[in-house]
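>>> This is a predicted model, with the sequence first.
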Amino acid sequence: MRKSILVAGGDLRQVYAANHLAEAGCSVTALGFGEGLPFTSAVKQSKDWSALSEGQTLLLPLTISREHWLNTPLWKGTVALEECLRQLSPDCEIYGGNVTEQERQLAERYGHSIRDFFRVEALTAANALLTAEGAIQLAMEQQPAALWRKPCLICGYGRIGRALLGRLKSFGAEVTVAARKAEQRTRAEIEGATAVDFPQLPEFLPKQQLVFNTIPQAVLGEKELSLLSEDCLLLELASKPYGIDLAAAQKLDRKAILASGLPGKCCPQTAGQLIADTILNWRDERW
């Protein structure tokens, strides 16, 4: 008997995850999606939320809910996350991404736990590569000049920062990395960047033409933004509360683009397949 998986809500990543799970032999039903999406014929689309009571596995999106509502950007309707959890069978396994403590507690209230696929190292590392690719694609679309010899700044040197450096260097960009930890700065230098601590950053800002922020806390405020040239492009890749003061950027007439969640926008098929592969790996462990 094929294992039944319900894919409820989410963006195009979830559409492609559903397709990939169906290709792997699972019986997949999609809930919380509109018409005209690239589902394969192997995926059953349903508008009947009572189907939740029949699923053996529920796949929730990366960013599960917003203000208690299931995150359903591709559907005009709304459904409360609590209502979804209330209908599940007692033995249903639940997977989701970036699970909040509030969501965990809500699931526990109904006798369930949510396994967070975005805590899997292989997935988060791959997601960083997709984010870097998407950020560079966006930058090239927004600016008329080549990356070759372009002065670029990366704020933060975690997974995304490292992925960005490698790709920018391959284009011949001149990259500066701003990082607080000495070991991160040393690694950035070894990997071909100029590395600075944040107190040193103001002297490097005027020459930058492209800035990528990966730090989810304030690092580029009005003072720092005022030092950038007017034609500098800033891409905010971090989650809230963000590292770039977007209001200050607007006030100073600096072009800053909120570009969080790029894999879901630039390469949703690959991102969705990665999510599905993570679920399938867990399936092999438990089913």
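Cool, the structure landed. Numbering: from 1, shown residues only.
>>> switch to C-alpha atoms for all contacts and neighbour counts from now on
Noted.
>>> What segments of this structure are strands?
4-8, 27-31, 43-46, 57-62, 65-66, 69-70, 93-97, 114-116, 151-155, 174-178, 194-196, 210-213, 233-236, 255-258 (DSSP state E).
>>> Among the ones you listed, which comes closest to Ala276?
strand 57-62 (9.2 Å; Cα to Cα).
>>> Next, the angle from the closest one to strand 4-8.
20 degrees (axes from the mean of the first three to the mean of the last three Cα atoms, to 10 degrees).
>>> Kindly reformat the strands of the chain as a markdown table containing mean neighbour count and distance to Ile244.
Below are these laid out as a markdown table (neighbours: other Cα atoms under 10 Å; distance: least, Cα to Cα, whole Å):
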| stretch | mean neighbour count | distance to Ile244 |
| --- | --- | --- |
| strand 4-8 | 24 | 33 |
| strand 27-31 | 22 | 36 |
| strand 43-46 | 18 | 40 |
| strand 57-62 | 24 | 23 |
| strand 65-66 | 16 | 23 |
| strand 69-70 | 19 | 28 |
| strand 93-97 | 20 | 24 |
| strand 114-116 | 19 | 28 |
| strand 151-155 | 24 | 10 |
| strand 174-178 | 25 | 14 |
| strand 194-196 | 21 | 18 |
| strand 210-213 | 25 | 7 |
| strand 233-236 | 23 | 7 |
| strand 255-258 | 17 | 8 |
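>>> Let me have the ones you listed in a markdown table, extended by distance to Leu106.
Output for those, formatted as a markdown table (distance: least, Cα to Cα, whole Å):
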| stretch | distance to Leu106 |
| --- | --- |
| strand 4-8 | 17 |
| strand 27-31 | 20 |
| strand 43-46 | 25 |
| strand 57-62 | 14 |
| strand 65-66 | 12 |
| strand 69-70 | 12 |
| strand 93-97 | 12 |
| strand 114-116 | 10 |
| strand 151-155 | 36 |
| strand 174-178 | 39 |
| strand 194-196 | 43 |
| strand 210-213 | 33 |
| strand 233-236 | 31 |
| strand 255-258 | 30 |
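>>> got another, please set it beside the one above:
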Amino acid sequence: MLTGYSIAILGGDARQLEVIRRLIELDATLHLIGFDQLDHGFTGAKQEALDDVDPKELDAMILPVPGTNLQGEIDTIFSNQSIQLTKEWLEQTPEHCLLFTGITNNYLTNLTQETNRTLIPLFDRNDVAIYNSIPTVEGTIMMAIQHTDFTIHSSTIFVLGLGRVGMSVARTFASLGAKVKVGARKSEDLARIHEMSLESFSIKDLKQHTHDCDILINTIPAQVVTAAVIQNMPNRTLIIDLASKPGGTDFRYAEKRGIKALLAPGLPGIVAPKTAGSILANVITQVLIEEIGERGNE
């Protein structure tokens, strides 16, 4: 239980609603910041502005999956209020205050280092990334069906990157009957692709392979789908870029070539916010309960 534990939830999307529900079940004291336009309230949680919350009382803060932008601003779909996380505000929190985010950036990393607060980027954890790959794959299948006039079965599909998402994407599309080719940089990843009975190639040779590509799915957060790569693609090719913004595709050149290219980060929050929120809630509550236990043993 989290009785007596004070937590601020700052902005976010529908995924945060599942986190809120789970924390209420565990009897935490919740401060909801950036939820004033939410259609329904939560019994046991207080909707407030950031200035109305006493940071000295907080044991933890939960940011949206994207965290902040490079100016420290936090997005929320449930309010028109501006939420800004500053050094002056954060350093008023207790030293044990944990700060959860999905991903981090230079602003957020530097801010927590300067204030000596513990930052927990949830998407850096293998368990979160692997669980999250399930709704990501389902969303990718949905986009592939919506934006093509041919079946996945028998299509030639390129997957770039064999990370936690790339592996799930490649395996699932292969199980749907597609001819899947996977590009990677590391020799051990190329060996794993071979072990999975899929065709492998080195990313540096990508442009030599895309002449027969029906769908290209990128998971690499670097510019790998360049103009030279796109130039060699058939006009029918669909590009689905799952990498975090700005993605790994030259979208300008793709549009010029008449090739449909879709940037689709954060698919779990779009196609399955309840499941994606439950994944976050499970990990956050696990970390909080473990942290309480450690503090109690000090």
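That came through fine. Predicted, not measured: the structure shown is a model, and the values here were computed from it.
>>> TM value for the aligned chains?
After superposition, the two chains reach a TM-score (TM-score structural alignment, normalised by the length of the first structure) of 0.90; 287 aligned residues with a Cα RMSD of 2.2 Å.
>>> Quick one: map Trp182 of the first structure onto the second structure.
One thing to correct before we go on: residue 182 of the first structure is Ala, not Trp. When the second structure is aligned by TM-score structural alignment, Ala182 of the first structure is paired with Ser187.
>>> ditto for Asp245 of the first structure
By TM-score structural alignment, Asp245 of the first structure lines up with Asp250.
>>> Would you mind saying which of the strands of the first structure lies nearest Cys267 of the first structure?
Of the strands of the first structure, nearest to Cys267 of the first structure by Cα to Cα is strand 57-62, at 14.7 Å.
>>> contact partners of that closest one?
Strand 57-62 of the first structure has contacts (Cα atoms under 8 Å, 6 or more residues apart in numbering) with 3-11, 14, 52, 71, 92-98, 118.
>>> so it corresponds to what in the second structure?
Against the second structure, strand 57-62 of the first structure falls on residues 60-65 (TM-score structural alignment).
>>> so how far is that stretch from its chain's centroid?
If you compare the mean C-alpha spot of stretch 60-65 of the second structure with that of the full chain, they lie 13 Å apart, counting by Cα atoms, centre = their mean, to the nearest Å.
>>> next one: stretch 264-278 of the second structure
For stretch 264-278 of the second structure, the distance to the chain centre is 8 Å (Cα atoms, centre = their mean).
>>> what range in the first structure matches it?
Using TM-score structural alignment, stretch 264-278 of the second structure pairs with 259-273 in the first structure.
>>> end to end, how far does that stretch reach?
21 Å (Cα to Cα, to the nearest Å).
>>> Using neighbour counts, pick out the buried residues of that stretch.
Residues of stretch 259-273 of the first structure classed as buried: 259-273 (neighbour count, 16 or more other Cα atoms under 10 Å).
>>> swap in stretch 189-209 of the second structure?
So for stretch 189-209 of the second structure, counting by 16+ other Cα under 10 Å, buried means 189-190, 193, 198, 200-203, 206-207, 209.
>>> picking that back up, and the closest residue to the match of Asp245 of the first structure other than its chain neighbours, how far is that from Ile220 of the second structure?
Closest residue to Asp250 of the second structure apart from its sequence neighbours, by Cα to Cα, 6 or more residues apart in numbering: Thr226 at 5.4 Å. Thr226 of the second structure sits 12 Å away from Ile220 of the second structure, going by Cα to Cα.
>>> Tell me which of those two has more neighbours.
Taking other Cα atoms under 10 Å, Thr226 of the second structure and Ile220 do not tie; Ile220 has more neighbours (23 against 16).
>>> can I assume the more buried one is in contact with Thr249?
No - taking contacts as Cα atoms under 8 Å, Ile220 of the second structure lies outside contact range of Thr249: 9.5 Å.
>>> Run a quick neighbour tally on the aligned residue in the second structure for Arg283 of the first structure.
Per TM-score structural alignment, the equivalent position to Arg283 of the first structure in the second structure is Leu288. By other Cα under 10 Å, 17 other residues sit near Leu288 of the second structure.
>>> so what's the spatially closest residue to Gln273 of the first structure that is not a sequence neighbour up against?
In this structure, Gln273 of the first structure finds its nearest non-sequential neighbour in Ala17, 5.2 Å apart by Cα to Cα, 6+ apart. Residues counted as contacts of Ala17 of the first structure (Cα under 8 Å, 6+ apart) are 269, 272-276.
>>> Leu160 of the second structure maps to what in the first structure?
Under TM-score structural alignment, Leu160 of the second structure pairs with Cys155 in the first structure.
>>> Aligned to Val28 of the first structure, what sits in the second structure?
Match for Val28 of the first structure (TM-score structural alignment): Leu30.
>>> no wait, Lys44 of the first structure
In the second structure, Lys44 of the first structure lands on Lys46 (TM-score structural alignment).
>>> how near is the nearest residue to that match once chain neighbours are set aside to Leu190 of the second structure?
Nearest residue to Lys46 of the second structure, sequence neighbours excluded (Cα to Cα, 6+ apart): His31, at 5.1 Å. Applying Cα to Cα, the value for His31 of the second structure to Leu190 of the second structure is 47 Å.
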